[in-house]
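In: What follows is a predicted structure for the sequence shown.
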Amino acid sequence: MRHVVVGSTHFSMFILKAIREADPQGIIYTVERSPEVAEIMSRQVSGKPVHGLLTEQSTLENAGIRIADTFFALTDSDALNANLVELSKKVYSVPLTISIANNPKNVDLLYKSGSDYVLSPVDYVTGEVKALLSIDKPSRFSLPQNIGMDFIVMRPVNSIEAIDSIFSFISKERDVKDVMVTSATNGSIKKIEELAKGDFLVIAVRKTSSKELLESLEEILKKSSGGSKK
C-alpha cells in the first residue's frame, strides 16, 4: 500500500511506526515544510521524504497522492488538518483519509471535511481518567466514530443499592448491546451477580444513544441517593 503522512506532531512518529508495523512492505511518504524534518520522519520508517507547502497540490502530488491508499493529516492545527483531508478526499479521492484532532471539540469538523477516521488522543486520555475516577458516577468513554459504540463506565460504592434499578432499566434498552463487570483489583471479568463495591460496571451502548443513556443513569442514581437520605 501507499501511505501519505503529512505533519509532525508529537504523535506522528508513533503513528508512522504503527503504519510500518501494519504494512511492512508499504511505501510511506512523509511530508513536511522543512526538508530536515521530513527526512528525520522518513528515516525512522524507511520512507520517502517530501517537503514543501503542505496544502500545495504540487507538494502532495510529489508524495504520490494520486495513487495513495491512505492519507494521514497529522499537523498541530485542526483547521489545517481539515483542509488537508478535504483536499485529499475531494480532489484526489484517496480511499482512506485519517486525521488527528488536537482539540476534541473539532472531531465533527474533521469528519465533515472528509475524514474517514479521526484520532482524538485527548478524548482517549480524559475518558480513561473519568473511568478510573467514576466512583458512584457514570462516565462516557467515547470510542471512535466509525465503531458506532460507546462505553458507559461506573464504579458503584455508596450507590451499590441502586444497581438493581440500573440493571432493570438497561435490560429494557434496545441500544444497550452488552454489560460487563470487571474486578477493580486485577481487571478480571466477573459474573454480573458477583458485582462488589468498587468493581467496574461497563455498559456497551450505541453511540447515538450513549448521551441519553448516561443522563438516564445519572437520574436513577440521583433518585436513589435522594431516597436513601430520607
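Out: Now that the structure is in, tell me what you want to look at. Numbering: from 1, shown residues only.
In: Every contact and neighbour count from this point should use C-alpha atoms.
Out: Fine.
In: Break down this structure into its helices, ranges please.
Out: Listed in chain order, the helices of the chain (DSSP state H) span residues 12-22, 35-44, 57-62, 78-90, 107-112, 121-132, 163-170, 207-229.
In: can these go into JSON lines with extra columns for distance to residue 139 and mean neighbour count?
Out: As requested, these are exported to JSON lines (distance: least, C-alpha to C-alpha, whole Å; neighbours: other C-alpha atoms under 10 Å):
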{"stretch": "helix 12-22", "distance to residue 139": "28", "mean neighbour count": "15"}
{"stretch": "helix 35-44", "distance to residue 139": "37", "mean neighbour count": "17"}
{"stretch": "helix 57-62", "distance to residue 139": "41", "mean neighbour count": "17"}
{"stretch": "helix 78-90", "distance to residue 139": "26", "mean neighbour count": "21"}
{"stretch": "helix 107-112", "distance to residue 139": "19", "mean neighbour count": "19"}
{"stretch": "helix 121-132", "distance to residue 139": "6", "mean neighbour count": "16"}
{"stretch": "helix 163-170", "distance to residue 139": "14", "mean neighbour count": "14"}
{"stretch": "helix 207-229", "distance to residue 139": "7", "mean neighbour count": "15"}
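In: hold the first one in mind and look at this next one:
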Amino acid sequence: MIEVGSGGGQEGKRIWFIGRQHPGETMAEWWMEGLLDRLLDTDDPVTRSLLSKARFYIIPNMNPDGSRRGHLRTNAAGVNLNRVWNDPDEKNSPEVYWARRNMERLGVDFHMDVHGDEALPYNFLAGFEGIPSINEKQLRLYHRYQATLARLSPDFQTEHGYPKDAPGTSDLKKCTDWVAERFGCPAMTLEMPFKDNANDPEPTFGWSPERSKHLARHCLDALHELIDDL
C-alpha cells in the first residue's frame, strides 16, 4: 500500500484506490501508473490541491501472486479476491484480509476499485445501489462523480454498463458493495475494455496503456471537483 498526501489534518479526506484484484486485467495496473504519475507531480495544481485536502491510500496490484503466475481471476490459492470481502481468510485471501484491516484502521471517504471487462467495449462505473444501508448523500456523490467524469473524459461514458442492483440485493462479497455498506461513502468499480473503446476506436493500438493512464488523470480531475463535499 502506497500512501500519498498530507491529509489536511483531522478534517482531511481518506481516499482509496485499489486495482487488479483480477490479475488478467492488466489495464488496471497501467491505470494505476497514470494515477501515481500525476499524484507525484507536485507541479500539477490539481495534484497540489488534492494532496493538501486528502491522504491517498493506493494498492496498485491487489493480486501480485496471481499476476506472477499468469492467472486470469484468482490469487495463488485459487481465490477470486472480489468474492470474499465480507469474510476474507488470512491464509487463502490475505490480500483482502489486510486491505480490509487497513481500511478499518484508517477509514474511507471515497473508494474506487479498478478492473477491466472482457465483454463490454466501454469505460464505465458500477455502483452500490443494492446495499442495505444506502444513504442519499453517498448515492448523490456517486452520481455526481460519474457525471463529472463523463463531462471531463471523452473516453468515459454512462450509457453502457452493468444493470443496477435492485434495493436490498447487493452482494457484500464484492469490494464495492462491502466498502459502501461498511463506511457509508461513495464507492465504485471502474471497468475498462480489453480491446478498444467502441465510442472512440483506435485502429492500431486499441485501448492502450497510455489511454489507461490518461483516464486515471481524468478520474483525479473528477475527484477534485467533489472532494470538498465528501
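Out: Arrived safely. As the structure is a prediction and not an experimental result, all values here were calculated from the model.
In: quick one: TM-score?
Out: With the length set by TM-score structural alignment, normalised by the length of the first structure, the two chains reach a TM-score of 0.31; 113 aligned residues with a C-alpha RMSD of 5.4 Å.
In: re earlier: could the helices of the first structure go into a markdown table alongside distance to residue 70 of the first structure?
Out: Formatted as a markdown table, these follow (distance: least, C-alpha to C-alpha, whole Å):
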| stretch | distance to residue 70 of the first structure |
| --- | --- |
| helix 12-22 | 10 |
| helix 35-44 | 16 |
| helix 57-62 | 13 |
| helix 78-90 | 9 |
| helix 107-112 | 15 |
| helix 121-132 | 20 |
| helix 163-170 | 39 |
| helix 207-229 | 26 |
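In: and of those helices, who's closest to residue 152 of the first structure?
Out: When those are ranked by proximity to residue 152 of the first structure, the top entry is helix 207-229, at 6.9 Å, counting by C-alpha to C-alpha.
In: Mind giving me the packing neighbours of the closest one?
Out: strand 139-142, strand 149-154, helix 163-170 (3 or more C-alpha pairs under 8 Å, 6 or more residues apart in numbering; DSSP states H and E).
In: hang on, the earlier thing: which one, of the helices of the first structure, ends up nearest to residue 3 of the first structure?
Out: Per C-alpha to C-alpha, nearest to residue 3 of the first structure of the helices of the first structure: helix 12-22, 8.3 Å.
In: From residue 14 of the second structure, how far off is residue 215 of the second structure?
Out: Note on residue 215 of the second structure: its distance to residue 14 of the second structure, by C-alpha to C-alpha, to the nearest Å, is 21 Å.
In: so who does residue 182 of the second structure touch?
Out: Residue 182 of the second structure is in contact with no residue at all, counting by C-alpha atoms under 8 Å, 6 or more residues apart in numbering.
In: Secondary structure element holding it?
Out: Secondary-structure assignment from DSSP states H and E places residue 182 of the second structure in helix 175-183.
In: Can you give me the buried ones in that helix?
Out: For helix 175-183 of the second structure, burial by neighbour count (16 or more other C-alpha atoms under 10 Å) applies to 175, 176, 177, 178, 179, 180, 181, 182, 183.
In: just checking, what packs against the following helix or strand past that helix?
Out: Counting by DSSP H and E, the element after helix 175-183 of the second structure in chain order, helix or strand, is strand 187-193. For strand 187-193 of the second structure, the packing partners by 3+ C-alpha pairs under 8 Å, 6+ apart come out as strand 110-117, strand 124-126, helix 175-183.
In: What's the end-to-end length of stretch 132-151 of the first structure?
Out: 13 Å.
In: just to revisit the earlier point, relative to residue 81 of the first structure, which of the helices and strands packed on helix 207-229 of the first structure is closest?
Out: strand 139-142 (21.3 Å).
In: Could I get the buried residue list for the closest one?
Out: 139, 140, 141, 142.
In: Quick one: end-to-end length of stretch 142-152 of the first structure, please.
Out: First-to-last distance for stretch 142-152 of the first structure - C-alpha to C-alpha - comes to 9 Å.
In: what kind of secondary structure is residue 105 of the second structure in?
Out: helix (DSSP: H, G, I helix; E, B strand; the rest coil).
In: From residue 149 of the first structure, how far off is the closest residue to residue 180 of the first structure other than its chain neighbours?
Out: Distances taken as C-alpha to C-alpha, 6 or more residues apart in numbering place residue 202 nearest to residue 180 of the first structure, at 5.1 Å, with adjacent residues excluded. Using C-alpha to C-alpha, residue 202 of the first structure is found at 12 Å from residue 149 of the first structure.
In: do residue 127 of the first structure as well
Out: 14 Å.
In: Identify the contacts common to these two.
Out: residue 142.
In: would you list the buried residues of helix 175-183 of the second structure in CSV and tack on distance to residue 94 of the second structure?
Out: Below are the buried residues of helix 175-183 of the second structure laid out as CSV (distance: C-alpha to C-alpha, whole Å):
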residue, distance to residue 94 of the second structure
175, 14
176, 18
177, 19
178, 17
179, 17
180, 21
181, 21
182, 19
183, 21
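In: ok, so of the residues you listed, who is nearest residue 67 of the second structure?
Out: residue 175 (18.9 Å).
In: Settle this for me: that closest one is touching residue 113, isn't it.
Out: Yes: counting by C-alpha atoms under 8 Å, residue 113 is a contact partner of residue 175 of the second structure at 7.4 Å.
In: Make TSV from the helices and strands packed on strand 187-193 of the second structure and add distance to residue 47 of the second structure to it.
Out: Formatted as TSV, those follow (distance: least, C-alpha to C-alpha, whole Å):
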stretch	distance to residue 47 of the second structure
strand 110-117	16
strand 124-126	23
helix 175-183	25
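In: mind checking which of the ones you listed is nearest residue 151 of the second structure?
Out: strand 124-126 (12.9 Å).
In: and the next element down the chain from the closest one?
Out: With DSSP H and E, the next secondary element past strand 124-126 of the second structure is helix 136-152.
In: quick one: buried residues of stretch 210-226 of the second structure?
Out: 211-224.
In: Among these, name the ones in helices.
Out: Reading helices off those with DSSP H, I get 211-224.
In: Please report how far residue 131 of the first structure lies from residue 122 of the first structure.
Out: In terms of C-alpha to C-alpha, residue 131 of the first structure sits 14 Å off from residue 122 of the first structure.
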